[in-house]
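[1] Can you look at this prediction? I've put the sequence above it.
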Amino acid sequence: MSLISRCCAALLLAMLLMGPALAQAPAASASAASDASSQEMPGPTVAELRARFAKLPATADNNEDLRTLLAQINAIAAQVDAFIDARSAPLADLNARLGELGAPPTTPGNTEDANITRQRAALTKQRNALDSDVRLAKLLAIDARQRGTDLVNQRRKLFEAQLTERAPSPLAGAFWLDIRDAWPDDIARLRALWDEMRRGAIVASEPGHRVPVLLTLVAALLIAVAGNLLAESAMLRLAKRWLPPGRLRRSLLVLAVVGVNVVLVGASAQWLHSVLDANGALGEQTRKVAQAVVASSIFIAFVVGLGRALLSVRRPSWRLPPMSNDMARRLAPYPWLIGLIGVLVWAPAQVNAVIDASFAAVLATHVLTALALTGLIAAIVLRLGPEHAPPPIPHDETTADAPVVPVERPVWVGVLLSAVMVVIVVIWVLVAIGYVAMASFLAGQLTWGGIVAAASYVMFKFADDLCTAVVSSKSPFGARLQKSFGFAPQTLDQAAVLLSGVSRVAVFFYMLIALMAPLGSGPGEVVQRSGQFGSGFKIGEFELVPGAIFSAVGVAVAGFIALRVLKRWLAQRYLPSTTLEPGMQSSITTLLGYVGGVLVVAFSLSALGIGINRIAWVASALSVGIGFGLQAIVQNFISGLILLAERPVKVGDWVVLGTSEGDVRRINVRATEIQLGDRSTLIVPNSEFITKIVRNMTLANAEGRVLIRLPMPLSTDAKKVRALMLAACNTHTEVLPTPSPSVTLEGVEGGALIFQAIAFVGSPRLAGGVRSDLMFEILDALRTAELPLSVPTMMVTSGAATPMATPAESPPPPAQT
């Protein structure tokens, strides 16, 4: 597999990852009239495709013939797929129309309208013909794919046989003797190619062809050289002006530089090739050489553009890899050297294929390829050794006397470079012992791996920068999402990380396809293999389709966003305009969230291809676990649904549960949150509200009660005390006039009169504060009126140093609410 072909695969890989592929699917509709025949579909028929397929040979003798035959079979398979797609919709439409007409009557004596009978017969005839074509096409598709698989296996075996073949070593005399013996024949073949090129030059220099050829040559050179420089400068200015500062601007500039270089150079080279061919300057052999030159120009543009964009010698702040300026300057010539040496080692192989050179010339080309590529890679590895850089210093100091310290680098980088050097040594050993074909292949794979790794690194960075710049809470678009849909910043940041991880997995998948392609595969087979993977693969009995996975993710994201928008609209716009109390509004919103979440998950699983029967099977399998280990969770879940439906406790209620009391702040699917008086939160399982006694202070009546009991001496003027306590209750702003406050004389306890005042406030939450205020006012009023409270009787005993309260009197009980 040549470096130019691999470069084309890398370019195609970048194009697949930079944007969605455009797929064309032929579509046709069935006739609307019941008595009309089916419309003719465009494209070849099944019989024509079958005839073309039958004419193709089942095998080939060499690698080039196998490649051509495989391309023809793939083209037929693509046309068959298009044929099936174009007729699937009309066939489904005909089946639906026949289903609407129903089956013909079978009971004797039952008849139907003649028009319906004729319409059913016509539709049945059309359906049978279309169904027959689709079935034959599917059989042809299976045969084509089987033939293609056999050819790929045959090509792989042929390549492996050639790869493991041992030839004379370049260190032995037999290698050079073979070249000397084959030299006259190879020179004769080269002279024929040279003569054809001279005849083409003579034709191009004729008066009728000279001007367009020269103008095209000059214009192509200007576009390839000056056009690239101007385009890079323009893209840099546009990036500074239109793109916000950040990592996304750097990665986008790298992609733009590589893309523009490839497009301009490839377009100019192809333009020059077409002009030379149109003016008769290309013969049979020179046309193949010219096509190879176009491919080599694309290779040079891709490698040089990628290397220059990654190193960014003139713009260090735009550099993607963590690399010092000195290291970037040392590596600056190597992108050009990779492109140049790649073309130099690739051109002889193309010339050998064009002129059908001798086996000795092919071996010499393999040796040249292996030694040149490994020498270049070894030089790059040595340049990538541990670098030294000055430590960061303040801006007011100079770097002249700054100490030089080694810059730490990851351990895996050193291990990888050491492994590359080991492979290089192995390649040299293979060349020395005569396995030159394998050595050439390993050298090409090593170079190809470096190019793919560099392109994948750019795509990794671009995917991460794009997700961070678009979805992150710190980005402008993320701030707009946060404002529009009410997303939390942590949610957006998590979504950005998740999307970045998914996109990186996709990039890694295509990188593995390019790196781990089977021996002898080309870019077309790599893309075909990725397409087959995209059509689906099985894990056990379940078939996973990458397109269905993305559809399921899209359905889930869109569904949860729509659910969040609906909940926000209900909570902020619609429900506040109704007469429902806030607790009921919160319950409705929570229930909608649960039901909507279940529906979104169900739709996502359906988009993934998991039917209701599979979900039921999983649920039945989980029922055993639910019965043993998840009883409490299920019990709390059902209790939460009961709380939301029957609403014995709702959001905003004041509840007493055991020794704890507080406000119900939130009813979740598993537990309920209660805010206590000290502002802490008590999380109570929902089953506690269903199976135990709960006191709801605000269920039927939201009012709170204040109770005050005071002991007074027996000689106290009871009516005066009553008047003072009623006055204190009536003058407090929080005490409700209805029911009105009351003061009663409860009786005599422990030699004291017990007065009890009862007042009502708007909420139980106010009872404690109001009771304290009333106590202050009542005590001040009693002190002013010279009405003392009753005190406990003290008893003094001999030997006692301190008084002790008698059990005759006890302090008044606390107020109750």
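    Sure thing, it's come through. Numbers count the residues shown, from 1 in each chain.

[2] C-alpha only now, for contacts and for neighbours.
    Noted.

[3] Ends of stretch 789-803, what's the gap?
    Distances were taken as Cα to Cα, to the nearest Å; on that basis the terminal residues of stretch 789-803 are 19 Å apart.

[4] For the helix or strand residue 454 falls within, which residues meet the burial criterion?
    If you go by DSSP states H and E, residue 454 is part of helix 436-471. Going by neighbour count (16 or more other Cα atoms under 10 Å), the buried part of helix 436-471 is 436-449, 451-471.

[5] residue boundaries of the strands in the protein?
    When assigned using DSSP state E, the strands of the chain occupy the ranges 388-389, 405-406, 537-539, 542-544, 654-657, 660-667, 671-676, 681-685, 695-696, 704-712, 742-749, 752-761, 794-795, 804-805.

[6] and the ones you listed as JSON lines, adding distance to residue 424?
    Output for these, formatted as JSON lines (distance: least, Cα to Cα, whole Å):
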{"stretch": "strand 388-389", "distance to residue 424": "26"}
{"stretch": "strand 405-406", "distance to residue 424": "27"}
{"stretch": "strand 537-539", "distance to residue 424": "37"}
{"stretch": "strand 542-544", "distance to residue 424": "40"}
{"stretch": "strand 654-657", "distance to residue 424": "76"}
{"stretch": "strand 660-667", "distance to residue 424": "67"}
{"stretch": "strand 671-676", "distance to residue 424": "64"}
{"stretch": "strand 681-685", "distance to residue 424": "65"}
{"stretch": "strand 695-696", "distance to residue 424": "81"}
{"stretch": "strand 704-712", "distance to residue 424": "88"}
{"stretch": "strand 742-749", "distance to residue 424": "102"}
{"stretch": "strand 752-761", "distance to residue 424": "90"}
{"stretch": "strand 794-795", "distance to residue 424": "105"}
{"stretch": "strand 804-805", "distance to residue 424": "100"}
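
[7] Please compare the first structure with the one that follows:
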Amino acid sequence: MLLKLRTLPAFLCLVFLLAFGSLAAAQDTESFLEGQREMLSGIENSVAGLETEIGHQSTDDAELVDIRVELERLGREVFDASLAFRPRLSEINTRLEQLGEPRKEGEPPEPEEVTRERTRLLDEKASFNVLIGDAERLSVRIKTVIEEIAELRRDLFTRTLSRRYDISAAVSTDVLGEFTQELGRVYTRVSAWLSFTVKYRLKPLLLATALASIAALALLFGGRRLFDDFVEPDRSEQNPTYLSRLATALFSTLIPSVSYGTFLVLSYLFLDYFNLLRSDIAPLLWSLFSVIILVYFVYRLARAILAPRRPNWRLLPVRSQAAQWLLVLAVVTAVATGFDHFMDQVYSVLSSQLSLTVATSLVATVVVGLLIMAIGAVRPLEDEEGKPRQWPLKFRYLLFFIGAAIIIAALLGYIGFARFLSQQVVVTGAIIATMYIGFLTAGAITSEGAFAHSWFARRLERHTAFDETALDQLGLISGMIINVIVVLIGVPLILLQWGFRLADLTAWSYRIAGNIQIGSLSFSIMGIVTGIVVFVVGYFVTRWFQGWLDGKVMARSRMDSGVRNSIRTGVGYVGLVIAGLIGVSAAGINLSNLALVAGALSLGIGFGLQNIVSNFVSGLILLAERPFKAGDWIVAGAVSGTVKKISVRATEIETFQRQSVILPNSELINAAVGNWTHRNKLGRMEIAVGVAYGSDVRRVHEILLEIAKSHPMVLKNPEPFVLFAGFGDSSLDFEIRVYLSDILTQLEVQNGIRFAIVDAFEAEGIEIPFPQRDIHVRSGFLKPEEPELPEDGETDDLEEETSAEPGAEKVVRRRRRRKTDPE
């Protein structure tokens, strides 16, 4: 009874907490559901409004693109909302599993609180499922509207290119007068705007121009300072490398063009910021600046490739005179295309007659077609005899075909198609040519040894400790980065020229940045790229910290080189692990979702990666326990040498024959390893020597001890010792035992002591014998081919003498000597 009274308050408290928690959870869930309903309802209303707006803007490509971007944004909001439901549903399902199934008939009834909680959770789950269904339906509706916009834009683009105009009115004599009149109207408007701005808004005008000039000059001079060797190449260099010519063409085009374009773009933006642009002047000024940038870029690109005045820096093998003509034709083609674009904008602002637009575009496109055919007719190459010859046949026919297609399309009235084709030839051709130079530069940089001999590598060598291998790897990375930059800049520019809008690219970038769902694992391409970038940055930061710690901190503490290497390696492993974890986190990958992968990896480790893991763990043990370090002289089995590097899998040992032996770390942990320089380099050295029987052994002992003590590299404490080792078969054996402060110098000490022994024994008349053996051969056992015995009855005996010098190969000598038979 007492026990029941004690448990009753606890039970009541549990029931109260369950009821209170259920009430709080219900209120929180209801507020969340209400917020999601309102958000989805607002998105649905926005989609309905955009659908209505599509019907009014079906002929305006720019407005359709803006509507599509807004729909893309709404679609992402719906997707994010559907993702927000999943944690709540998972929590509800988990709690339902904890509550279990309802009691069946015949079973004891469950508590009323449990039944009420299950009912509430089921209702919440049904509400969530309804909202998820609404979100999916709304997402499908948004995708359908986006597809409708894409279809409208395709039809609009097709109609623009396939529309045929009547050019008979465009070639009449009245068109010239109308053209002159429209130019007068443009002049009047621009002059009125300039006079008003100079008279009343001069200070903002000067400030806008000054700010744009400062930015452009900073970019120009900064680029020249960094790439001065390429922006203005050395005229005195007669045979520049292919990489130098490519880099010169690339940077001499980009840096001036970007600087000049920056000046014009910033000028327009600052003028707009200070409210200096009128609504009729702004589009004209922007169009004029665009044309100027285009013409200047084409000029710099053609000048860099053709190099009329610098034949040794020319990329194309053309004649100097032909290079000058090609440069002029390319620039005039760009001017004709730009003029057509600018006048089209003028006619749009002034609301001019359609015949003016048709006439201007007709003349401009025909001129562009003729110029392209003129480029094909130039004879830029030289034959074996030095005579001018034409372009290769396929390239020449391609130019003739493009030029003829533009002219025929324009004369047949397909002005839109002719304008589109001529603009792509000039603008897209310039972009593709620049991209091609960029790709060639990247390929030249990645070739073996090319980057190590470049100007940038020479500058790196002055300030860093990169060797040729590191520079070659850096060149490979630089080439990959250049390729990526060329693609990221060139492809969007080409797409913009081919009718796509900036909003299209924005929408695609949103799609790329959006999450990709595979089961419970979600990730994005941009997230993965971000994770890779973060890991690369972490890797280089780790390398920099390793160098700083080793060169600035541990070097000042006069720490042992082996300890420094162990700390440096350990810091590198820790830094890479941290960089990897941060990179995975930045990529947006939840590590808890990789449980299956981790399980499979563990299974693989159990079966196929045992040795790798064993060597890895052994490497960590070697770095922590430090039985040996870099620079130690060790003996591991049949391998003896100096430890050069302890890595994560194996240890590199350099033998005294300069052979590098890569020994797995597990063998060094599981087997006996001798370390001559474990705590210090103090060591004992032995030299064996033998003297002939009959020598004065005490005198020999004195001589050997005196030689050992007199050597300058032999330690006085512990003092040298000479051991009378024993009686050998052919000699009396002695052994000199000395201690050295550096055991690595033992070869030098051995040579010195042995030379001294030979000199001292020769002076004292002490013989150093070699092993010998006497063999007696009876006459009855002589072979028939042996020579006959002498007449005095003596026999020839064979004596086999074996001499062995310390450290040398054994040499066997045989000689015959006469010996009297005792019988």
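    Yes, it's here. Source: prediction; values computed, not measured.

[8] Without its sequence neighbours, what residue ends up closest to the counterpart of residue 724 of the second structure in the first structure?
    Per TM-score structural alignment, the equivalent position to residue 724 of the second structure in the first structure is residue 745. Of all residues not flanking residue 745 of the first structure in the chain, residue 755 sits nearest, at 4.6 Å (Cα to Cα, 6 or more residues apart in numbering).

[9] before we move on, back to that, could you dump the strands of the first structure into TSV and include mean neighbour count?
    Below are those laid out as TSV (neighbours: other Cα atoms under 10 Å):
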stretch	mean neighbour count
strand 388-389	16
strand 405-406	11
strand 537-539	10
strand 542-544	14
strand 654-657	20
strand 660-667	20
strand 671-676	21
strand 681-685	17
strand 695-696	17
strand 704-712	21
strand 742-749	14
strand 752-761	22
strand 794-795	12
strand 804-805	14
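
[10] nearest to residue 115 of the first structure, of those strands?
    Checking these against residue 115 of the first structure by Cα to Cα gives strand 542-544 as the closest, at 45.0 Å.

[11] same for that closest one, what does it pack against?
    Other elements packing on strand 542-544 of the first structure under the criterion 3 or more Cα pairs under 8 Å, 6 or more residues apart in numbering; DSSP states H and E are strand 537-539.

[12] Return the mean post-superposition distance for the strand it packs on against the second structure.
    Compared with the second structure after fitting, strand 537-539 of the first structure deviates on average by 7.2 Å (mean Cα distance after the TM-score superposition for the first structure).

[13] Contacts for that strand next, please.
    Contacts of strand 537-539 of the first structure from elsewhere in the structure, counted by Cα atoms under 8 Å, 6 or more residues apart in numbering, are 543, 544, 545.

[14] distance of the first one from residue 535 of the first structure?
    Computed as Cα to Cα, the residue 543 of the first structure to residue 535 of the first structure distance reads 10 Å.

[15] most residues in a single helix of the first structure, which one?
    Longest helix in the first structure by number of residues (criterion: DSSP state H): helix 114-163.

[16] Run a quick neighbour tally on residue 530 of the first structure.
    Close neighbours of residue 530 of the first structure, defined as other Cα atoms under 10 Å, add up to 15.

[17] I figured it was touching residue 511, is that so?
    No: taking contact to mean Cα atoms under 8 Å, the distance of 10.6 Å between residue 530 of the first structure and residue 511 leaves them out of contact.

[18] thinking again about what came up before, between the strands of the first structure, which one is nearest to residue 118 of the first structure?
    With Cα to Cα as the measure, strand 542-544 is the member of the strands of the first structure nearest residue 118 of the first structure (42.4 Å).

[19] what does that closest one rub up against?
    Strand 542-544 of the first structure is contacted by residues 536, 537, 538, 608 when judged by Cα under 8 Å, 6+ apart.

[20] Format these as a markdown table; extra columns: distance to residue 13 of the first structure.
    As requested, these are exported to a markdown table (distance: Cα to Cα, whole Å):
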| residue | distance to residue 13 of the first structure |
| --- | --- |
| 536 | 20 |
| 537 | 21 |
| 538 | 25 |
| 608 | 26 |
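
[21] Closest one to residue 114 of the first structure out of these, please.
    When the contacts of strand 542-544 of the first structure are compared for distance to residue 114 of the first structure (Cα to Cα), residue 608 comes out closest, at 45.5 Å.

[22] What lines up with the closest one in the second structure?
    Residue 608 of the first structure maps onto residue 587 in the second structure, by TM-score structural alignment.

[23] wait, what's in contact with the nearest residue to residue 352 of the second structure once chain neighbours are set aside?
    The shortest distance from residue 352 of the second structure to any residue other than its chain neighbours is 7.8 Å, reached at residue 182 (Cα to Cα, 6+ apart). Applying Cα under 8 Å, 6+ apart, one finds that residue 182 of the second structure lies in contact with 347, 350, 352.

[24] same question, residue 540 of the second structure
    When the contact criterion is Cα under 8 Å, 6+ apart, residue 540 of the second structure has no partners at all.

[25] what's the answer for residue 639 of the second structure, then?
    Applying Cα under 8 Å, 6+ apart, the residues near residue 639 of the second structure are 655, 661.

[26] any idea how far it is from residue 633 of the second structure?
    Residue 639 of the second structure sits 11 Å away from residue 633 of the second structure, taking Cα to Cα as the criterion.

[27] quick one on the thing from earlier: go through the strands of the first structure and name the closest to residue 629 of the first structure.
    Taking Cα to Cα, strand 681-685 is the member of those nearest to residue 629 of the first structure, at 16.5 Å.
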